[in-house]
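Asker: need a structure here:
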Amino acid sequence: MKKLVVIRGGGELATGIAHRLYNTGYKVLMLERQFPSAIRRNIVFSEAIYDGEASVERTTCYRADDLKQAERLLKEGNIVIMVDPEAKCLGKLRPNVLVDAIYAKRNMGTHKDMAPLTIGIGPGFIAGKDVSCVIETSRGHNLGRIIYDGIAMPEKETVEARALMKASHSINSPCDGYLEAGHPTAYVINKNELIAKLHVEGGHVLEIRTPIAGVLRGMLHDDCPVRTGLKIAEIDPSTKPANCMSISAKSRCVSGSVLEAIIAWENQQPKKSRLPWYKWKKMRKDS
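Answerer: Just a heads-up that it's a prediction; the model follows:
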């Protein structure tokens, strides 16, 4: 399938990347787990896993229940997402480009042999070893930098950098359980307002209240299973509700760098029209 890019993950950064690649002519297949845990649900395509489809800035992503349906939807010109956390479909699809945008701060099994061009998003990858290149995701001077040799900013340094940014406040789950969301994303909330309930083992219910007033920028999907320490909500006292409905500046920056890396790689490949077909086939096989 020409111009196919497979993206591991369906969260905020993965969605920004998929959105840009799709709107510049690429076919995009996203691979997610059965219960995605992205909290900014208005701007992520992973919501299609729950609802069948999800739209972000006039672009719609559709869920496929199997690879056959995914191929059909791709040929019809759609962004497609399906449950395949281990990327088993790569053996059949053989895409030229694989982007790991799971953003788990560690490598979840992506390696260079998965595709001719492999791109890792954020920390956890070694450019030139695990993947072809890495995109820096830490805010600051190097945000969006394409790294061809080395690593992105380590997680410890990333956490320290984020600690300096006090505009938003994350709420993490105090224990394992199932979430009952109380408000939709972009809801304006007051301090100490009840925003969710956590159903835990033994039938107990814990109330989740906000420590500050602001805008509910993100919230996990209702009935989503959560583990201790998982981010379940985010409150931003400085943003506007409308900003929760569009792709962030960080996602736009990172997605632009992914597009640049793909085009740069494509421009380095030999043109089929300039070589006899048997030489072209051999070069493609060697690459």
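
Asker: from now on I want contacts and neighbour counts done on CA atoms only, so please keep to that.
Answerer: Fine.

Asker: what's the longest helix anywhere in the chain in contact with?
Answerer: Secondary structure of the chain per DSSP state H: the longest helix is helix 249-268. Residues outside helix 249-268 that contact it (CA atoms under 8 Å, 6 or more residues apart in numbering): 12-13, 16-18, 20-21, 97, 117, 119, 135-137, 139, 143-146.

Asker: ok, S138 - contacts?
Answerer: 122, 152-153, 158, 161 are the contacts of S138 under CA under 8 Å, 6+ apart.

Asker: what strand or helix carries it?
Answerer: Here S138 sits in a region with no helix or strand, counting by DSSP states H and E.

Asker: from N172, how far out is it?
Answerer: Distance check for S138 against N172: by CA to CA, to the nearest Å, it reads 21 Å.

Asker: before we move on, what SS does the residue most central in space within the chain have?
Answerer: In the chain, the residue lying closest to the centroid (CA atoms, centre = their mean) is A14, at 2.6 Å. Classification of A14 using DSSP: H, G, I helix; E, B strand; the rest coil returns helix.

Asker: against I195, how distant is it?
Answerer: 26 Å.

Asker: same thing with A264?
Answerer: Relative to I195, A264 is positioned 46 Å away (CA to CA).

Asker: these two: which is more packed in?
Answerer: Neighbour count, other CA atoms under 10 Å: between A264 and I195, I195 has more, with 20 against 11.

Asker: ok, the more buried one to Y187 distance?
Answerer: 10 Å.

Asker: sorry, back to before: in strands, which of the contacts of helix 249-268 fall?
Answerer: The strands, defined by DSSP state E, take in 97, 117, 119, 135, 146 from these.

Asker: wait, which of the residues you listed is closest to D236?
Answerer: I135 (25.8 Å; CA to CA).

Asker: in contact with the closest one, which residues?
Answerer: With CA under 8 Å, 6+ apart, I135 has these contacts: 119-122, 144-147, 152, 254, 257-258.

Asker: quick check: buried residues in the longest helix of the chain?
Answerer: 250-259, 261-262 (16 or more other CA atoms under 10 Å).

Asker: distance to D51 added to those, as a markdown table?
Answerer: Output for the buried residues of helix 249-268, formatted as a markdown table (distance: CA to CA, whole Å):
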| residue | distance to D51 |
| --- | --- |
| K250 | 26 |
| S251 | 23 |
| R252 | 25 |
| C253 | 28 |
| V254 | 27 |
| S255 | 25 |
| G256 | 28 |
| S257 | 30 |
| V258 | 28 |
| L259 | 28 |
| A261 | 32 |
| I262 | 31 |
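
Asker: chain center to the longest helix of the chain: distance?
Answerer: Helix 249-268 has its C-alpha centroid displaced from the chain centroid by 15 Å (CA atoms, centre = their mean, to the nearest Å).

Asker: and this one, so I can compare the two:
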Amino acid sequence: MRPTSDLYAFQNLRLAVVMGTNEIASAVAVKLTGAGYRVVMAHDTFPPVIRRGMAFHDALYDDPVEVAGVVGERADGLLAIAAVLAQPARVAVTPLSLMELLAYRAADVLVDARMQKTRLTPDFRGLARLTIGMGPRFAVGVNCDIAVETRPSRAGLLLTEGETDAPDGVARRLGGVGRERFAYSDRSGLWRTPVDIGMWVPKAFVVGRHDGMPVAAPIEGVVRGMARDGVYAPAGVKLVEIDPRGRDACWTGLDERGLRLANACLQAISERPTVERLVAFG
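Answerer: Just a heads-up that it's a prediction; the model follows:
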């Protein structure tokens, strides 16, 4: 398809913008694509993405990425985004900021799936016809139209009023193991690692260096998540996740939690159709 045809189609398609490139955002992008939306994923550098085998994140580095039959491709501008979305079963992954992206046209649906537990979330309601907030720090009618709980005990619950639960610092259990399966950064600095996701590592094996200091595998198991080599990681974020489940370990595709949250997002759209209202760019 020619660029002019791609641009014309871009202006008329059902557009969903998903903020974030992590595994939850990627599950949402897969399900929205299956529901007939054309999806652009807007990258945010915080927090670093670790479950990259379940995410479209590495498309930002021009790596070939496919999640559940959907291909992610990097797109740096309007023409590139339009060209990607003109193809079937594709999502565009862009380093453009949300404001740069929405300057091209308004979104029908905007989903904030960045999972930023410690940062304030601005009001995005004027930027799309329907805005959905996933995770902590969302208040319906304040910074989103509808919210999705992500806390393990209430994952997938839709909120049409009130606020989502505040983060409690308790990691959901995987194979009977909670927070202790993660390695966290204790300072800010450059992260370097030669280890690939999917590798088996013993406990205490040095999987990388952060700000020059060694980071060891907290438990024995398969590397389920690993911040990409060469990224800057601030203090207090997850660098490594180990899956202790042996043959049942999972590090690619869509996991149960991601599917549950993505399906909740689709339910939110079906129960509250997009509204015609003035938006900032459109």
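
Asker: would you pull the TM-score for this pair?
Answerer: Superposed pair, TM-score by TM-score structural alignment, normalised by the length of structure 2: 0.85. Supporting alignment: 264 aligned residues with a CA RMSD of 2.3 Å.

Asker: and the contacts of helix 249-268 of structure 1, which of them are buried?
Answerer: By 16+ other CA under 10 Å, these give 12-13, 16-18, 20-21, 97, 117, 119, 135-137, 143-146 as buried.

Asker: residue in structure 1 matching G53 of structure 2?
Answerer: Under the alignment (TM-score structural alignment), G53 of structure 2 pairs with N42 in structure 1.

Asker: my guess is its match meets V56, correct?
Answerer: Yes - taking CA atoms under 8 Å as the definition, N42 of structure 1 is a contact partner of V56 at 7.2 Å.

Asker: residues contacting the residue mapped onto D44 of structure 2 from structure 1?
Answerer: Taking TM-score structural alignment for the superposition, D44 of structure 2 sits opposite R33 in structure 1. Applying CA under 8 Å, 6+ apart, we find R33 of structure 1 in contact with 9, 83-85.

Asker: try it again at 7 Å.
Answerer: 83-85 (CA atoms under 7 Å, 6 or more residues apart in numbering).

Asker: mind checking which of those residues land in strands?
Answerer: Reading strands off those with DSSP E, I get V83.

Asker: only whichever of the contacts of R33 of structure 1 are buried, select them in PyMOL.
Answerer: Selection of the buried residues among the contacts of R33 of structure 1 in PyMOL, burial being defined by 16+ other CA under 10 Å:
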select buried, resi 83+84+85
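
Asker: across to structure 2, which of the contacts of R33 of structure 1 hold up?
Answerer: Retained in structure 2 by both residues aligned by TM-score structural alignment, their matches' CA atoms under 7 Å is none of those.

Asker: export the contacts of R33 of structure 1 to JSON lines and tack on distance to N243 of structure 1?
Answerer: As requested, the contacts of R33 of structure 1 are exported to JSON lines (distance: CA to CA, whole Å):
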{"residue": "V83", "distance to N243 of structure 1": "29"}
{"residue": "D84", "distance to N243 of structure 1": "31"}
{"residue": "P85", "distance to N243 of structure 1": "30"}
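
Asker: quick one: which of the contacts of R33 of structure 1 is nearest to W277 of structure 1?
Answerer: Distances from W277 of structure 1 to the contacts of R33 of structure 1, taken by CA to CA, are shortest for D84, at 34.6 Å.

Asker: count the neighbours of the closest residue to the closest one other than its chain neighbours for me.
Answerer: Among residues not flanking D84 of structure 1 along the chain, L31 sits closest, at 5.3 Å (CA to CA, 6 or more residues apart in numbering). L31 of structure 1 is flanked by 28 other residues according to other CA under 10 Å.

Asker: just the endpoints, please. Distance across stretch 64-81 of structure 1?
Answerer: Distance across stretch 64-81 of structure 1, first residue to last, is 6 Å (CA to CA).

Asker: show me what counts as buried in it.
Answerer: Going by 16+ other CA under 10 Å, stretch 64-81 of structure 1 has these buried residues: 64, 67, 70-71, 73-74, 78-81.

Asker: repeat that for stretch 97-108 of structure 1.
Answerer: 97-103, 107.

Asker: and these as JSON lines, adding distance to H199 of structure 1?
Answerer: Converted to JSON lines, these look like this (distance: CA to CA, whole Å):
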{"residue": "V97", "distance to H199 of structure 1": "41"}
{"residue": "L98", "distance to H199 of structure 1": "37"}
{"residue": "V99", "distance to H199 of structure 1": "35"}
{"residue": "D100", "distance to H199 of structure 1": "32"}
{"residue": "A101", "distance to H199 of structure 1": "30"}
{"residue": "I102", "distance to H199 of structure 1": "27"}
{"residue": "Y103", "distance to H199 of structure 1": "27"}
{"residue": "N107", "distance to H199 of structure 1": "31"}
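
Asker: can you redo those as a markdown table with secondary structure?
Answerer: What follows is the buried residues of stretch 97-108 of structure 1, written out as a markdown table (three-state DSSP):
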| residue | secondary structure |
| --- | --- |
| V97 | strand |
| L98 | strand |
| V99 | strand |
| D100 | strand |
| A101 | coil |
| I102 | coil |
| Y103 | coil |
| N107 | coil |
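
Asker: just those now: which is nearest G218 of structure 1?
Answerer: Y103 (16.5 Å).

Asker: can you pull out the helices in structure 2?
Answerer: With DSSP H, the ranges of helices along structure 2 come out as 3-12, 23-34, 78-85, 98-102, 256-271.

Asker: structure 1: matching residues for the last one?
Answerer: Just to be clear, that refers to helix 256-271 of structure 2. Counting by TM-score structural alignment, helix 256-271 of structure 2 corresponds to residues 249-264.

Asker: before we move on, what about stretch 130-143 of structure 2?
Answerer: The aligned range for stretch 130-143 of structure 2 is 117-130, by TM-score structural alignment.

Asker: to which residue of structure 2 is A101 of structure 1 aligned?
Answerer: Match for A101 of structure 1 (TM-score structural alignment): A113.

Asker: now do L4 of structure 1
Answerer: So, by TM-score structural alignment, L4 of structure 1 is matched to L15.

Asker: do you know how far that match is from Y104 of structure 2?
Answerer: Where Y104 of structure 2 is concerned, L15 of structure 2 sits at a distance of 11 Å (CA to CA).

Asker: who has more neighbours, these two?
Answerer: With neighbours defined as other CA under 10 Å, L15 of structure 2 and Y104 compare such that L15 has more, 23 against 14.

Asker: the more buried one against D108, yeah?
Answerer: Yes - here L15 of structure 2 lies in contact with D108, judged by CA atoms under 7 Å, at a distance of 5.4 Å.

Asker: quick one: contacts for G214 of structure 1?
Answerer: 188-190, 235-237.
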